[in-house]
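Asker: give me the fold of what follows.
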Amino acid sequence: MKIESRIFEAIAVFFIVMGIIYAVATYFYRTGVEWAGVACFSFSAALALLVGSYFRFVARRVEIRPEDYDEAEIEDGAGELGFFSPHSYWPIMIAGAAALFAIGFATGNFWFSIGVALFLVAAVVGLVMEYHVGPEKH
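Answerer: The predicted model follows:
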């Protein structure tokens, strides 16, 4: 996980440097600094730094993985990788509700977006609580 954190931190540094260059370059243009681009670079750097910080935090708590060990063999990565729900319909409901929310928000239908946000929250709760109810109840 340390490698992933370094990658995202390098991306954050790239966005910071490019944001500064972009701000300086647009400052000398006839209309002045173009703040939308500067904001996009700043938010992109913040998001990359957020993911990199999360990976660095997680890397301290997990043992070394075969991907992080230079002399690892293919067999070191064999075995169970985790549990993934084989037949859950909640991710489809979350994606649909998120798409409808975005469409309502983009078109200015804020009441529609608020109503769909309730369905989005309900779908997320359903996904989280999926294995806390009986297998025949969902």
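Asker: contacts and neighbour counts: CA atoms only from here.
Answerer: OK.
Asker: can you pull the buried residues of whatever helix or strand residue 6 lives in?
Answerer: Secondary structure from DSSP states H and E places residue 6 in helix 2-27. For helix 2-27, a neighbour-count test (16 or more other CA atoms under 10 Å) marks 2, 4-13, 15-16, 18-19, 22-23, 26 as buried.
Asker: ok, now stretch 40-47?
Answerer: By neighbour count with 16+ other CA under 10 Å, stretch 40-47 contains the buried residues 41-47.
Asker: kindly report the same for stretch 93-105.
Answerer: 93-94, 96-98, 100-102, 104.
Asker: any chance of a markdown table for the residues you listed, columns distance to residue 113 and secondary structure?
Answerer: Shown next, in a markdown table, are these (distance: CA to CA, whole Å; DSSP: H, G, I helix; E, B strand; the rest coil):
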| residue | distance to residue 113 | secondary structure |
| --- | --- | --- |
| 93 | 15 | helix |
| 94 | 14 | helix |
| 96 | 13 | helix |
| 97 | 9 | helix |
| 98 | 9 | helix |
| 100 | 7 | helix |
| 101 | 5 | helix |
| 102 | 8 | helix |
| 104 | 5 | helix |
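Asker: here is the second sequence; please produce its structure so I can put it next to the first one:
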Amino acid sequence: MKIEARIFEFIAIFFILMGIIYTISTYFYRTGVEWAGAACLFFAGGLSILAGTYFRFVARRVEIRPEDYEEAEVEDGAGELGFFSPHSYWPILIAGFAALFALGFATGNLWFAIAIALGLVGSVAGLVFEYHVGPEKH
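Answerer: Got it, this is the predicted structure:
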């Protein structure tokens, strides 16, 4: 995870530097700063810092992976990668609600988009808690 953290931190540095350069260059070569591009670059840098910080914190909690040391062989990473639900209908609902939300937002039907967003949140919660079994079920 340290490699991923470094990658996102370098991307954040790049976006912030490009944001500074872009802001200065639009100030001197136009009648003023072009704020839309500058805000996008700085926000992209902020999101990269967010992802890099997450990977940095996770790297402290997990054991060392084969990707984290240079002498690793391909077969060191073999094995089970995780659990994936074979017969879940929640991803279909999430995709449907996301498409309807995008359609409502793009056409300007904001009440429709807000109502569909609640369905989207509910279906994501259903996916997350699909295999959650409380202590009374054991």
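Asker: give me the TM-score for this pair.
Answerer: Taking TM-score structural alignment, normalised by the length of the first structure as the basis, the two superposed chains have a TM-score of 0.89; 133 aligned residues with a CA RMSD of 1.4 Å.
Asker: one step back: now, the buried residues of stretch 40-47 of the first structure that are in helices?
Answerer: The helices, defined by DSSP state H, take in 41-47 from the buried residues of stretch 40-47 of the first structure.
Asker: closest to residue 74 of the first structure out of the buried residues of stretch 93-105 of the first structure?
Answerer: The closest of the buried residues of stretch 93-105 of the first structure to residue 74 of the first structure turns out to be residue 94 (CA to CA; 36.0 Å).
Asker: reformat the buried residues of stretch 93-105 of the first structure as a markdown table; add distance to residue 119 of the first structure.
Answerer: Below are the buried residues of stretch 93-105 of the first structure laid out as a markdown table (distance: CA to CA, whole Å):
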| residue | distance to residue 119 of the first structure |
| --- | --- |
| 93 | 9 |
| 94 | 8 |
| 96 | 10 |
| 97 | 6 |
| 98 | 9 |
| 100 | 10 |
| 101 | 9 |
| 102 | 13 |
| 104 | 13 |
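Asker: just give me the closest of these to residue 117 of the first structure.
Answerer: Ranked by distance to residue 117 of the first structure (CA to CA), the buried residues of stretch 93-105 of the first structure are led by residue 101 at 6.4 Å.
Asker: so which strand or helix has the most centrally placed residue in the first structure?
Answerer: Nearest to the mean C-alpha position of the first structure, counting by CA atoms, centre = their mean, stands residue 51 at 7.5 Å. If you go by DSSP H and E, residue 51 of the first structure is part of helix 35-59.
Asker: and that helix, how far out from the chain middle?
Answerer: Relative to its parent chain, helix 35-59 of the first structure has a centroid offset of 10 Å by CA atoms, centre = their mean, to the nearest Å.
Asker: ok, residue 12 of the first structure touching residue 44?
Answerer: Yes. Here residue 12 of the first structure reaches residue 44: they are 7.3 Å apart, a contact under CA atoms under 8 Å.
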